[in-house]
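Trainee: predicted model, plus sequence, below.
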Amino acid sequence: MPVIESLLDTDLYKFTMMQAVLHQHPAAHAEYRFRCRTPGVDLAHHVEAIDAEIDALCTLRLTDDELAYLRCLRFIKPDFVDFLALFRLQRKYVSLRASQVAPGEIELEVKGPWLHTILFEVPLLAIVNEVHFRDTVGAPDEAEGLRRLQAKLDRINDAVGFEDCRITDFGTRRRWSRAWHDALIPRLVAGLGEKFAGTSNVDLARRHGLVAQGTMAHEWLQAWQALGPRLRDSQVAAFEGWAREYRGDLGIALTDVIGLDAFLRDFDMYFCKLFDGMRHDSGDPVAWGERMIAHLHANKVDPRGKVLVFSDGLDIDEVMRLYAHFRGRCLMSFGVGTNLTNDLGPSPLSIVMKMVRCNGQPVAKLSDTPGKTMCDDPGYLAYLRQVFEVPAPETAVSGSG
């Protein structure tokens, strides 16, 4: 069986962003680049197997049942579903080869119309991850994986005061395998009960009767660095573009595309009242949460009515620590990924695929965690820092990615 069996086997925010691209920037061109942050991993050994999986991915079409499911989501518009009925991923937009300069590494790139390439990221990462573990480790130690999962469930269920804690599965891109991911979902439903808020995976949400969760990713704000008005106004333009598309729905704003300081300068009282909450994905989560609560207070918004979404490398212990720290001061949600879907013993890979150019111009993710900054043009990265008044940290490497 192929690694990816459905175009819905991806994160919801890929579809929500894709709909906004269709309506606002259908002619935009995008470039994405893969990066493995885990040192010493020989992915070049798997090039042929990965290539075959990409070929299989590009044969998929959405079925009538899948299209009907999408039509039932309140924020998905009929014309977008009509477009998806004709859609398939095009193999010509993907290039894959073993690196000639870094032995063991691969060069995996996607270049083409943003509308026709946006759905590649998550399945490509899932393919690389599953092929690697399948061909280097073999069959998963399911007994060990289930033991570890049960220990996590017991830890949070046995603790007092966590009844309102809400956890969402964010684990598609770095899961052990599609089959393992599918097997975990019913166990999370049964083991967490009301604490399990759903999954970011659209296919699993559809098949298991769960709520599909997600709003926007870094690429939405990155692209506006090239598509918006002047660069300094690009982040504001991206949030306004999102609000035009969803009219108050899907209202969780991502805060770390150009760093938290720049976000807070742009996220004024209008956005504080308009959006339902904010998502953390880099930097110290406690410091981030404290600053978000203070920012909401400063803009005359009660934080107890807003959601802080934590999603940066969480495990259950970190979820419990953060929930205990902020309990009663705001609403909270926790997106747990790799620690749920790839915790069977072997160390998971740290792999990403990020937009690096839009309409031929460089774009950047200027993360609050220096190692997560991604840009292929050091000159542009320096200019972005200057425009948004973001100092370069001493430990950061400009243009890493």
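Mentor: Perfect, I can see it now. Just so you know, these numbers come straight off a predicted model, no measurement behind them. Numbers count the residues shown, from 1 in each chain.
Trainee: please count neighbours and contacts with C-alpha atoms only from this point.
Mentor: Fine.
Trainee: how close does the residue lying farthest from the centre of the chain get to residue 323?
Mentor: For the chain, the residue at maximal distance from the C-alpha centroid (CA atoms, centre = their mean) is residue 160, at 30.8 Å. According to CA to CA, to the nearest Å, residue 160 and residue 323 sit 12 Å apart.
Trainee: center of this protein, which residue is that?
Mentor: Short answer for the chain (CA atoms, centre = their mean): residue 217, at 5.6 Å.
Trainee: mind listing what residue 24 touches?
Mentor: residue 241 (CA atoms under 8 Å, 6 or more residues apart in numbering).
Trainee: structure two is appended below for comparative analysis:
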Amino acid sequence: MIVRSLLDTDLYKFSMMQVVLHQYPAAQVEYRFKCRTPDVDLVPYIEKIREEIDALCTLRFTDDELAYMRSQRFLSSDFVDFLGLFHLNAKYVSVEPSAKGNGEIEIAIAGPWLHTIMFEVPILAIVNEIYFSARYPDMDLAEGRRRLRAKIELLRDTDGYETCRIADYGTRRRFSRAWHDEMLTILKDELGRQLAGTSNVWLAMRHGLVPLGSMAHEFLQAFQSLGPRLRDSQVAAFEGWAKEYRGDLGIALSDVYGLDTFLRDFDMYFCKLFDGARHDSGEPFQWGERVLAHYVANRVDPRTKTLVFSDGLDIPRVMKLYAHFRGRCQLAFGVGTNLTNDVGPDALQVVIKMVRCNGQPVAKLSDTPGKNMSDDVEYVAYLRRVFDIA
């Protein structure tokens, strides 16, 4: 069994799920899987993927896990009570070969948002582990350990980077659960305070680390259907978040409609209310400069705000960003695949994205075009017109 706990997922799934429970419990959504890595044949693994999803759906939160969740300051007691009753249901998921017959597979998740939001991360972890265990059944992780220790030494032993901290954001594309656990153990032992935490709640609990995360793209995408008029959907999403958390978990995601649109909507109220913003597509140095200038224009001291970088980072990239922005703002770095799946073989670029909410198409318009994902070309064109995106 690959996933052995419902906590073995990213924190932002729980923070978003709480908003869904309190504000949109009847919302219906659809998600779709895509492997962005070309020429990967996943069809032989379909039956095993189905078996692992069935096993995932047998899991329940244990008393210890519920007690841990209740200790998180931003989670309400009624939400944790709901988790005590919660389980995933395989009837909401289908796994089939692509009709194109090209080795691709189609994973579709459709049903109530409240009861499907927790599928994404564990299913991606399942696909990864099944693929890598089948392709590399006798994989010697010595190379992964060597690479990890080189990263640790670079960050830990380079003068001037003693306060540069990283976090693990790599659950969905990890090589395996066992490697993820070992990797975090090594990071904790070797980096000490330079390890800020992990997005994985189960491993945070096991290792005494800080669980990290706020919102994901699906949250803002859903408001294209849930909000008022489409042009105001990003503002409505931020207001819905603020209504729930009252200033806590205050990192806003900036790239669902591109940075220009984010800055138009992220006015003085949001600048002062939210703790910072997260970068997940586009050129990071330009992004950071524009966000800092935006704070200044809105009479906010950038040194009191946090820029979170989380797009395809490795340690040298983290260090360059840290050197460029340190002293000008608070900084946080979420390193994903480069930590959890850098053991030798090339990692898979797999994603699951929300494509519909309440029967209407939703989409992301990223500053990195390859990250866009929608099955409705006309809707994407309409979205671009509404938000004045070239």
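Mentor: Done, it's in. What you see is a predicted model; the values in this text were computed from it and never measured.
Trainee: just give the TM-score of the two.
Mentor: Remark: TM-score between the superposed chains equals 0.99 [TM-score structural alignment, normalised by the length of the second structure]; 390 aligned residues with a CA RMSD of 0.6 Å.
Trainee: residue 319 of the first structure belongs to a helix?
Mentor: Yes - applying DSSP: H, G, I helix; E, B strand; the rest coil, one finds residue 319 of the first structure inside a helix.
Trainee: how many residues are close by it?
Mentor: Neighbour count for residue 319 of the first structure, taken as other CA atoms under 10 Å: 21.
Trainee: now residue 202 of the second structure
Mentor: Counted with other CA under 10 Å, residue 202 of the second structure comes out at 23.
Trainee: quick one: buried residues of the helix or strand in which it is found?
Mentor: If you go by DSSP states H and E, residue 202 of the second structure is part of helix 201-207. For helix 201-207 of the second structure, burial by neighbour count (16 or more other CA atoms under 10 Å) applies to 201, 202, 203, 204, 205.
Trainee: same list (those) but as TSV, adding distance to residue 261 of the second structure.
Mentor: Shown next, in TSV, are the buried residues of helix 201-207 of the second structure (distance: CA to CA, whole Å):
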residue	distance to residue 261 of the second structure
201	32
202	35
203	35
204	34
205	37
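Trainee: which of the residues you listed sits closest to residue 224 of the second structure?
Mentor: Of all those, residue 201 has the smallest distance to residue 224 of the second structure: 28.6 Å, by CA to CA.
Trainee: what sits against that closest one?
Mentor: Residue 201 of the second structure makes contact with 7, 8, 9, 10, 11, 211, according to CA under 8 Å, 6+ apart.
Trainee: for the third one, which non-adjacent residue is closest in space?
Mentor: Counting by CA to CA, 6 or more residues apart in numbering, the nearest residue to residue 9 of the second structure once its immediate chain neighbours are dropped is residue 200, at 5.2 Å.
Trainee: tell me if I'm right that that neighbour and residue 171 touch.
Mentor: Yes - under the criterion of CA atoms under 8 Å, residue 200 of the second structure makes contact with residue 171 at 6.5 Å.
Trainee: which parts of the stretch 151-300 of the second structure are helices?
Mentor: For the stretch 151-300 of the second structure, the helices defined by DSSP state H, counting those that start in this stretch occupy 177-191, 201-207, 217-226, 233-245, 259-265, 268-273, 284-297.
Trainee: what about residue 92 of the second structure, how many residues nearby?
Mentor: 15.
Trainee: and it, what does it touch?
Mentor: Applying CA under 8 Å, 6+ apart, the residues near residue 92 of the second structure are 109, 110, 111, 116.
Trainee: do residue 88 of the second structure as well
Mentor: Residue 88 of the second structure neighbours (CA under 8 Å, 6+ apart): 56, 57, 58, 59, 115, 116, 118, 119.
Trainee: tell me the SS of it?
Mentor: coil.
Trainee: and residue 269 of the second structure, how many neighbours?
Mentor: 10.
Trainee: next one: the aligned residue in the first structure for residue 369 of the second structure from residue 285 of the first structure, what distance?
Mentor: In the first structure, the residue matched to residue 369 of the second structure (TM-score structural alignment) is residue 370. Counting by CA to CA, the gap from residue 370 of the first structure to residue 285 of the first structure is 15 Å.
Trainee: CSV please, covering the helices of the stretch 151-300 of the second structure and showing distance to residue 23 of the second structure.
Mentor: Output for the helices of the stretch 151-300 of the second structure, formatted as CSV (distance: least, CA to CA, whole Å):
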stretch, distance to residue 23 of the second structure
helix 177-191, 33
helix 201-207, 23
helix 217-226, 10
helix 233-245, 8
helix 259-265, 22
helix 268-273, 20
helix 284-297, 30
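Trainee: most neighbours per residue, which of these?
Mentor: Greatest average neighbour count among the helices of the stretch 151-300 of the second structure goes to helix 217-226 (a mean of 23), per mean count of other CA atoms under 10 Å.
Trainee: what's the average per-residue distance for that one once overlaid on the first structure?
Mentor: Compared with the first structure after the fit, helix 217-226 of the second structure shows a mean deviation of 0.3 Å (mean CA distance after the TM-score superposition for the first structure).
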